[in-house]
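Q: all I have is the shape, not the residue letters:
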């Protein structure tokens, strides 16, 4: 149980750091992957349609 709590806290800290550094999810995806802006727009459209 303690290991699970530590894992969750590390993920939370990492996510907070990424949002502080890159400001938006789009910027995080653009900087950490080889996706382009067009790929992100396509994914957003797919998620809007799906949900």
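A: Looks like it came in fine. On a predicted model such as this, the values are computed, not experimentally measured, just so you know.
Q: could you use CA atoms for every contact and neighbour count after this?
A: Will do.
Q: contact partners for the residue nearest to the spatial centre of the chain?
A: Residue closest to the mean C-alpha point of the chain, counted by C-alpha atoms, centre = their mean, is residue 25 at 5.3 Å. Taking C-alpha atoms under 8 Å, 6 or more residues apart in numbering as the criterion, residue 25 is in contact with residue 19.
Q: residue 37 contacts residue 31, doesn't it?
A: No: with contact defined as C-alpha atoms under 8 Å, residue 37 does not reach residue 31; the gap is 11.0 Å.
Q: take a look at this one as well, against the first:
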């Protein structure tokens, strides 16, 4: 891997990490992030939780 490719990956990881940290500081939970950034409702999230519990 070249130095430039390594730098690109490093910058990408830093950006994703920063955005994730910001979202968790602002909304506190994954559920709140989903509710605020998508058009999901509480019922949709409960259904998803049920599906996840059923599969695992």
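A: Ah, there it is. Source: prediction; values computed, not measured.
Q: in which helix or strand does the counterpart of residue 12 of the first structure in the second structure reside?
A: Per TM-score structural alignment, the equivalent position to residue 12 of the first structure in the second structure is residue 17. Using DSSP states H and E, residue 17 of the second structure maps to helix 3-27.
Q: buried residues in that helix, which are they?
A: Applying a neighbour-count criterion of 16 or more other C-alpha atoms under 10 Å, one finds residue 23 buried in helix 3-27 of the second structure.
Q: helix or strand right after it?
A: helix 30-37.
Q: where does that next one end up in the first structure?
A: Aligned by TM-score structural alignment, helix 30-37 of the second structure falls on residues 25-32 of the first structure.
Q: the matching stretch against the second structure, how far on average?
A: Once the two models are superposed, stretch 25-32 of the first structure sits on average 0.5 Å from its counterpart in the second structure (mean C-alpha distance after the TM-score superposition for the first structure).
Q: from the chain's centre, how far out does that stretch sit?
A: From the chain centre to the centre of stretch 25-32 of the first structure is a distance of 7 Å (C-alpha atoms, centre = their mean, to the nearest Å).
Q: which parts of it are buried?
A: Judged by neighbour count (16+ other C-alpha under 10 Å), stretch 25-32 of the first structure contains no buried residues.
Q: gap between the helix holding residue 17 of the second structure and the chain center?
A: Distance, stretch centre to chain centre, for helix 3-27 of the second structure: 12 Å (C-alpha atoms, centre = their mean).
Q: for residue 42 of the second structure, what are its contacts?
A: If a contact means C-alpha under 8 Å, 6+ apart, then residue 42 of the second structure has residue 35 as its contacts.
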